[in-house]
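**Q** Okay, sequence plus prediction incoming.
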Amino acid sequence: MNGAQTFRKRVADVAAIQWTGDNPYAVRAFTGIHKVEPSGNHHVFTVQSGHGELYVEADNVWRDIEIGDWIVRGSRGFFPCRPDIFAQTYEEVEGGRS
């Protein structure tokens, strides 16, 4: 093929939770524990100085999470998603629970 082609984004269901600023236990229950060698285990989500932080394993970095951001579990782990991007990209699945 020499010319441009058209592609469609693959559709996949994802599990997600929204950070409200007052639901750290629910977010931690959703994200769980991450194993780090050799330092041991740590939570994937933590609250530091009043704001949330999410460990993004695919990038091997901690990302700040703002109130209203969504935390999405994808095929490569967890990643943050701004509310406007989340609304454009995802729709709720009827009866779906993770």
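**A** Yep, that arrived. Numbers count the residues shown, from 1 in each chain.
**Q** Going by C-alpha atoms from here, please, whenever you check contacts or count neighbours.
**A** Noted.
**Q** Residue 42 is in contact with residue 54, isn't it?
**A** No. Look at residue 42 against residue 54 with Cα atoms under 8 Å: they stay out of range, at 11.0 Å.
**Q** Please compare the first structure with the one that follows:
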Amino acid sequence: MSMQDRPESLDGLLGFITAALPDEPTVTTEDRAALAKLKAKKRELEAQQEAKIPGVAQYRKRPVVVDALQWTGENIVAALNFFDAGRGTTVVNINAPADRSKGWIEIPTLEGKMRASVGDWIIRGVQGEFYPCREDIFRATYEAVEG
């Protein structure tokens, strides 16, 4: 293929490659795998194009250090001390039944009262505000600060 015959788009390239790969035993598994990767890349690029909405841009969360306590249902005193250290914010309600795994803690947030279940993290934000965060989201968003 000459430079003038070279496809200008990914669609053209995929069409060219597909036409060049007859359904014969001479086509290797590696060839088919390479074509599958190209098709997957095409789908990824199309999805990215569809996701672009006028006026919408992407933003990265600024790296800030927050204090956090994981609510276990057993650490009532630690939770109370954590809230007290947060400039006088008080816990609205703690439910600590005999089976601590079913306990929860209700805290005031900027959006109103929210509950943290056992295993959730309670975070003190940069302005001293508190909010609960599920374990999976906490692990995906935060990492421990060394030192």
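**A** Thanks, I have the structure now. None of the values given here were measured: they were computed from a predicted structure.
**Q** Fetch the TM-score of the aligned pair.
**A** Taking TM-score structural alignment, normalised by the length of the first structure as the basis, the two superposed chains have a TM-score of 0.73; 85 aligned residues with a Cα RMSD of 2.0 Å.
**Q** So between residue 42 and residue 54 of the first structure, which is more surrounded?
**A** residue 54 (22 against 13; other Cα atoms under 10 Å).
**Q** Next up, the contacts around residue 68 of the second structure.
**A** By Cα atoms under 8 Å, 6 or more residues apart in numbering, the contact list for residue 68 of the second structure reads 121-124.
**Q** Excluding chain neighbours, give the residue nearest to residue 124 of the second structure in space.
**A** residue 130 (4.5 Å; Cα to Cα, 6 or more residues apart in numbering).
**Q** how about the one you found, what's its match in the first structure?
**A** Using TM-score structural alignment as the criterion, residue 130 of the second structure maps onto residue 78 of the first structure.
**Q** my guess is that match meets residue 72, correct?
**A** Yes. When contacts are counted by Cα under 8 Å, residue 78 of the first structure is listed as touching residue 72 (5.5 Å).
**Q** Quick one: the residues in the first structure that the lengthiest helix in the second structure pairs up with.
**A** Criterion DSSP state H: the longest helix present in the second structure is helix 29-51. On the first structure, no counterpart of helix 29-51 of the second structure exists by TM-score structural alignment.
**Q** Would you mind listing the buried residues in the very next helix or strand once past that helix?
**A** Per DSSP states H and E, the first helix or strand lying C-terminal to helix 29-51 of the second structure is strand 67-70. Neighbour-count burial for strand 67-70 of the second structure, counted by 16 or more other Cα atoms under 10 Å, picks out 67-70.
**Q** Are we agreed that residue 26 of the first structure is in a strand?
**A** No. Counting by DSSP: H, G, I helix; E, B strand; the rest coil, residue 26 of the first structure is not found in a strand; it is helix.
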